[in-house]
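Trainee: I would like the atomic coordinates for the input below:
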Amino acid sequence: MSADDRRASIIAVTMPLLREKGRVVSTKEIARAAGIAEGTIFRVFDSKEDLIDATVHDAFDNSTLLVELAEVERALCLRDRLAAAVAIMQSHLEGVFALMTVLHASGQPMRPPKHDGDAHKRREEATAELDAAFVELIGTDAELLRVSPRQFIGYLRMLTLSSVHPMLGGESSTPEELVDVLLEGALDRTALPPATTPATISAPTPATISAPTPATPSPTTSRKKT
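Mentor: Below you'll find the predicted structure:
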């Protein structure tokens, strides 16, 4: 196994333990879960803290997310492709939030990476890569949208994030429900009167707004003087 593969395998084993126990997890527990000698960890990482920091920041990495999005079956209809993608995003975000919660509860929240002046640039690049993956997922069905694909993706990202964010405390939404609201809107058109359309629900006509009702002349003012 190459050094990179060994590093990735140790991080993969550490992730669920870190979500369960926080930074108090021991290298002995990690080694046991990985099926390796404890000393092997320190041939790859300088210390337990280096391993934990690498694991935390790996949780925010988009690489696995992009691979899973690329594996969504393109033969599915747009609605089903988007639902599959939202399920992947929700799972990724739930893992991130679970990790952040346990680290915060342990009194040892995430630490910024050392000597990382390019963090902001990398975040922008990661967001651009994710947007590009969704644009490719939508494909030629973009012509079915009333907004640009990137604007649509922005809405999708916000709804997906809010559906799993632990601090928002709203009702959870399934991927199918979320996609349905985004594509069709929240308006129940079956409940509208037959002649009512969304465009006429609340918009008064110009005449209603500005045209005063002509005054009816009284008999006195309308009678000719003799």
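
Trainee: For the rest of this, base every contact and every neighbour count on C-alpha atoms.
Mentor: Will do.

Trainee: helix/strand/coil for Glu177?
Mentor: Classification of Glu177 using DSSP: H, G, I helix; E, B strand; the rest coil returns helix.

Trainee: distance of Asp5 from Ile11?
Mentor: According to C-alpha to C-alpha, to the nearest Å, Asp5 stands 10 Å off from Ile11.

Trainee: Proceed likewise with the subsequent sequence, for comparison:
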Amino acid sequence: MSSKRIAECAGVAEGTIFRAFPDKNALISATLAHAFDPAPTIESIKAVAGDPDVRFRLKTAVRILTRRFRDNAPLMMSLRGSGLAVVTTTPVFDPREALTGISDAVAELIKDDADSFRLPPETVASLLISMVFFNNRSEILPEDQIVDVVLDGVLSPEAKKEPAC
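Mentor: Take a look at the predicted model:
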């Protein structure tokens, strides 16, 4: 896409773009950094920390994560398909670092409930995020059932009961 077309889509003059960015690569890098910035997601997850209901907190986190993955999926696919390599002097986006920050926020969200889990909060957070990510691609489960599967497993309540002697 030409810088002229980018300016038209942004509703600004082409010169305005180049007063803010030295070149097209810098503009694309800044756009990607903004789109993939994990800070808004982390802040949204932290905002539900005070609720006493762990299921509510995790279901809210699932909605936040689902929105993030859905919003970023088309951009990720476009980048992969375009062959575009954004060259910068400093890394703009480290997906591992972003995912670690998000995972840490989810683990922090449930740390006070650690004694009720069989696994550490960090592992529960990783499982939840993995399920949200995979579910975003294939929609196996409704959003609200992801938390139930992570917390309760896949056995029905009847199957979990001990057989009578």
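
Trainee: What TM-score do the two superposed chains give?
Mentor: After superposition, the two chains reach a TM-score (TM-score structural alignment, normalised by the length of the second structure) of 0.81; 163 aligned residues with a C-alpha RMSD of 2.8 Å.

Trainee: before we move on, the earlier item: Asp5 and Ile11 of the first structure: which has the busier surroundings?
Mentor: Higher neighbour count among Asp5 of the first structure and Ile11: Ile11, with 23 against 10, using other C-alpha atoms under 10 Å.

Trainee: The more buried one is in what secondary structure piece?
Mentor: Assigned by DSSP states H and E, Ile11 of the first structure falls within helix 3-21.

Trainee: gap between the helix or strand that comes right after that helix and the chain center?
Mentor: As assigned by DSSP H and E, the chain's next helix or strand after helix 3-21 of the first structure is helix 27-34. Computed by C-alpha atoms, centre = their mean, to the nearest Å, the separation of helix 27-34 of the first structure from the middle of its chain amounts to 32 Å.

Trainee: May I see the buried residues of helix 27-34 of the first structure?
Mentor: Thr27, Ile30, Ala31, Ala34 (16 or more other C-alpha atoms under 10 Å).

Trainee: State the distance from the third one to Gly139 of the first structure.
Mentor: With the distance defined as C-alpha to C-alpha, Ala31 of the first structure ends up 44 Å from Gly139 of the first structure.

Trainee: next one: Cys77 of the first structure
Mentor: Distance, Cys77 of the first structure to Gly139 of the first structure, by C-alpha to C-alpha: 11 Å.

Trainee: and what of Leu182 of the first structure?
Mentor: To Gly139 of the first structure, Leu182 of the first structure is 17 Å away according to C-alpha to C-alpha.

Trainee: between the helix holding Ile11 of the first structure and helix 27-34, how big is the angle?
Mentor: 110 degrees (axes from the mean of the first three to the mean of the last three C-alpha atoms, to 10 degrees).
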